[in-house]
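> Sequence and computational prediction follow.
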Amino acid sequence: MRTFIALELPDATRDALSRLQDRLRAGRQIDEDDLHVTLSFLGEVDLPRLTDLDLDLQALRVPHPAVEIAGLATFGTDPPRSVHAAVRATPELVHLQAKVAAVVRRAGIALPHRRFVPHVTLARFSRSAPPEELARLGRFLSAHGDFRLDPVMVPEITLFRSRLDADGAIYEVLERYPI
């Protein structure tokens, strides 16, 4: 089962990001209900490992992190793979992500060691994105690159299942864990 652990955003934050997406008019936009901050992408995980992980996530206790949207950016070049709202890497958020990664590894799930770059993906782009779409993206970033939202507290983490579909990924909540 393809899974990941994330912070679900409050409705007001998702609404504000959705209104921002309306101005983008480029790429394959992420549905408003699916906007989140990924803490750990687990990939394919079998049920016994998920059971072990579930027990450890139930016991996880860390301070509630604030999620603060602070600017826009892209991943990838020639062309960009995605555009995202950057999330400020507060000490609480970085600590939470490190704890989640440790719990995942303790459950026997291998994770790559990479730097945590907190973000909310707004849209994805194909490798063959037409030049006019990339031009719209450039104008969008110039006009809205300083986009900011007030910090919001997130009191739980969520384990998601991700199923790939012709239209993109479909996310299903498997469990929520108060932190």
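Looks like it arrived, so ask away.
> Please count neighbours and contacts with C-alpha atoms only from this point.
Will do.
> Is Ala129 in a helix, a strand, or coil?
coil (DSSP: H, G, I helix; E, B strand; the rest coil).
> wait, isn't it in contact with Pro79?
Yes. Ala129 lies in contact with Pro79 (Cα atoms under 8 Å); the separation is 7.2 Å.
> mind listing what's buried in the helix ranked longest in the chain?
Counting residues, the longest helix found in the chain (DSSP state H) is helix 91-106. For helix 91-106, burial by neighbour count (16 or more other Cα atoms under 10 Å) applies to 93-94, 96-97, 99-101, 103-104.
> What is that helix packed up against?
strand 36-44, helix 47-59, strand 66-67 (3 or more Cα pairs under 8 Å, 6 or more residues apart in numbering; DSSP states H and E).
> where do the strands sit along this structure?
Using DSSP state E, the strands of the chain run over residues 2-8, 28-29, 36-44, 66-67, 69-75, 82-87, 119-124, 152-153, 156-165, 168-178.
> next up, a second structure to put side by side with the first:
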Amino acid sequence: METERLFVALTLPAPVRAVLAGFARPLTGVTWTPPAQLHVTLRFLGDVATDALPPLMERLAKIRVAPFVLSIEGAGSFPPNRPPRTLWVGVGSGHPRLFQLRQRLDDALLASGLQLDLRTFQPHVTLARATEVPDCGATPWLNQHRQIAAPPFLVEAFDLYASELRPEGALHTLKRSFPLAK
């Protein structure tokens, strides 16, 4: 059975990606996300059978949420209270339509028979990944950029991506875009 590694995301507009990419600095032990791949993950699906894609896309196409504006602000890291492994910037903290979209997405995915991770949804844009080296530059960067911000943007669609893991990093390919309600 053929599968594809998939995720659902909000694609950031080019001006927002450009602002966020401008915060990247050469730092020991830190690998920055390529600007073209900066996004807000709504749901990671993992490996999905290719024959399950048409009905899945049909359900995703029926999701309706009014378009909304998202803000991007505040840097943080995962895991909390430990040396940073992921540097991120926060997105639309508490925006009701973002969470409404996530809930309707989850409903559609569950109705499609997919198993979902039950972790709390913490919307963010992954800016970089850090290694556990003693002189890693992630913590000083984070301390300097906690108040990071980018222009707010209008969310008018969500996207289904395939993610191919490669030695140089994941390659994300847009499968289909789904417009929100008009």
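Ah, there it is. From a predicted model like this one, the values you see are computed outputs, not experimental measurements.
> Need the winner for burial among the helices and strands packed on helix 91-106 of structure 1.
Sort these by mean neighbour count, taking mean count of other Cα atoms under 10 Å, and strand 66-67 sits at the top with a mean of 22.
> What helices and strands are in contact with that strand?
When contacts are defined as 3+ Cα pairs under 8 Å, 6+ apart, strand 66-67 of structure 1 packs onto helix 91-106, strand 152-153.
> Now tell me what touches that strand from outside.
Strand 66-67 of structure 1 is contacted from outside by 87-88, 90, 92-93, 151-154, using Cα atoms under 8 Å, 6 or more residues apart in numbering.
> Turn those into TSV, columns for distance to Leu9 of structure 1.
Shown next, in TSV, are these (distance: Cα to Cα, whole Å):
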residue	distance to Leu9 of structure 1
Val87	12
Arg88	14
Thr90	16
Glu92	16
Leu93	14
Pro151	11
Val152	8
Met153	9
Val154	7
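> Just the buried residues from those, in ChimeraX please.
The ChimeraX command for the buried members of these (criterion: 16+ other Cα under 10 Å) is given here:
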select :87,88,93,152,154
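> What span of structure 2 is the longest helix of structure 1 aligned with?
Per the alignment by TM-score structural alignment, helix 91-106 of structure 1 matches residues 96-111 in structure 2.
> one step back: would you mind saying which of the helices and strands packed on helix 91-106 of structure 1 lies nearest Phe160 of structure 1?
The closest of those to Phe160 of structure 1 is strand 36-44. By Cα to Cα, the value is 9.6 Å.
> mean shift between that closest one and structure 2?
Following the fit onto structure 2, the mean deviation recorded for strand 36-44 of structure 1 is 0.3 Å by mean Cα distance after the TM-score superposition for structure 1.
> residues touching Val16 of structure 2, list them.
Val16 of structure 2 sits next to 150-153 when contact means Cα under 8 Å, 6+ apart.
> Recalculate using a threshold of 10 Å.
Val16 of structure 2 makes contact with 35, 38, 72, 149-153, according to Cα atoms under 10 Å, 6 or more residues apart in numbering.
> ok, residues contacting the match of helix 91-106 of structure 1?
8-10, 41-43, 45, 56-70, 91-93, 112, 114-116, 121, 123, 155, 158, 180.
> Against Ala52 of structure 2, how distant is Gly22 of structure 2?
The spacing between Gly22 of structure 2 and Ala52 of structure 2, counted by Cα to Cα, to the nearest Å, is 39 Å.
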